[in-house]
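> Could you look at this predicted model? Sequence included:
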Amino acid sequence: MPDQDDLWVFAYGSLLWNPGIDVAETRRATLTGFRRRFCMWSIHHRGSESDPGLVLALEPHPGATCTGVAMRAADPVAALAELRARELISSAYEEQSVTVACDAGKPIEVLAYVINTNHVQYVPDLSLDAQAAIIARAHGGRGPNHEYLTNTVAGLRQIDIEDPDMSYLVARVQQIMAEGTS
């Protein structure tokens, strides 16, 4: 567990555009051995138990990298409580201490929320088109699944990160939604 006096958190998805904590500092950072992927059923925030959506998770994958942001919490104790309430709503995410390489400065030990690959909400083998079909229709307590996707891609682009899979998903979801209204 990272030092709670100086808590850094790795943001790779919704934490980019909706951190939910006071952030004192950010650094662009890259995590190796994991990839950003829609591989977790969302039964609370972006879907329901009867009609699950998908949310991003860090999925272990040999040779992969995931670029995001290391965020230093202004109030580590409050941040950790807020993040745990938000991210650990089920045991689908595991809280892990990992080291990220930063574009500026030395590597940082950060807190990351990684998919529990043994959890029932883990969905490892969906194609991008299958992901897009789910994201286009799902809706949960925090809104439509497609908003989660588009907000995340906008957050990535604000820090000059282009993720080809995410860009494909945005285009495909927009196409599916347009076909549904014609």
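Done, it's in.
> From here on, just use CA atoms for contacts and neighbour counts.
Noted.
> Mind listing what's buried along stretch 30-48?
For stretch 30-48, a neighbour-count test (16 or more other CA atoms under 10 Å) marks 30-32, 34-48 as buried.
> burial count for residue 10?
Residues lying near residue 10 (other CA atoms under 10 Å) number 29.
> Put this next to the first one:
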Amino acid sequence: MTTIRCAATMLQRTFDEWRAQGDDLWLFAYGSLIWKTEFEVAEKRPARVHGHHRALQMWSRVNRGTPERPGLVLALISGGSCRGMALRIQADHVPDMLPQLWQREMPNPVYDPKWLPCLTPQGPVSALSFTLSRHSPNYTGRLTDARYREIFAHSRGRYGSTLDYARLTCDHLRAIGIQDAELERVVALAAPHPSHHHTP
């Protein structure tokens, strides 16, 4: 039996959990939130989460693909560890920022929002993180290189193509000193950078 997942309920629950902590909100950024934040951040820290890793293994049927040609986005999947950024959002900005974040990250309520302990140079913080269960129908499981190539060639959604998303994330991770070997490997499967953008 499939549980009906409701974005509004999950948002309310996350908001209530944050309010119970009664402080600024920390958010763990591991993908596009690093390079496309879209809200005011009071502080950024390099951070590491243990017990989850970044993987380009989540179907995207809105942001980076369509129902007919699903694209991919990154998710935090259990196992291993992940380096990213911890973003601090001032408490008085949270009531406006959270619904905006939900609209972007949860157009289909696929992620499981969780508070994960993040290790930062200034000490640990508990940060809101968007994780994905291996039992989710949106978890791709292991994809072949051929499948990645096909998705990179054809899948685009309201925010652009899966390939642009993956390349931008790689570039921005590198810029903050993070080398994600698997993501680099997958992105390298795509055709070489064209010298000029052509319309498919």
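Perfect, thanks for sending it. Since we're looking at a predicted model, the values are computed, not measured.
> Next, count neighbours for residue 37 of the second structure.
Count around residue 37 of the second structure with other CA under 10 Å applied: 12.
> Give the equivalent position in the second structure for residue 56 of the first structure.
Correspondence of residue 56 of the first structure to the second structure, assessed by TM-score structural alignment: residue 74.
> ok, back up a step: which members of the buried residues of stretch 30-48 of the first structure are positioned in helices?
In helices, judged by DSSP state H, none of those are found.
> Show me what the longest helix along the first structure is packed up against.
Criterion DSSP H: the longest helix present in the first structure is helix 164-181. Here helix 164-181 of the first structure touches helix 128-137, helix 145-158, going by 3 or more CA pairs under 8 Å, 6 or more residues apart in numbering; DSSP states H and E.
> Select, out of the ones you listed, the one closest to residue 87 of the first structure.
helix 145-158 (14.7 Å; CA to CA).
> what angle do the helix or strand that contains residue 74 of the second structure and helix 145-154 make?
In the assignment (DSSP states H and E), residue 74 of the second structure maps to strand 71-89. Strand 71-89 of the second structure and helix 145-154 are oriented at 80 degrees to each other (axes from the mean of the first three to the mean of the last three CA atoms, to 10 degrees).
> quick one: buried residues of strand 71-89 of the second structure?
Those would be 71-78, 82-89, for strand 71-89 of the second structure by 16+ other CA under 10 Å.
> can you tell me which residue in the first structure aligns to residue 11 of the second structure?
So, by TM-score structural alignment, residue 11 of the second structure is left unmatched.
> The host helix or strand of residue 11 of the second structure - contacts with which helices or strands?
Using DSSP H and E, residue 11 of the second structure falls within helix 7-21. Here helix 7-21 of the second structure touches helix 94-105, going by 3+ CA pairs under 8 Å, 6+ apart.
> Which residue numbers in the first structure does the helix it packs on align to?
Residue span in the first structure matched to helix 94-105 of the second structure, by TM-score structural alignment: 76-87.
> which residues sit against the matching stretch?
Stretch 76-87 of the first structure has contacts (CA atoms under 8 Å, 6 or more residues apart in numbering) with 4, 5, 6, 7, 20, 21, 22, 73, 93, 113.
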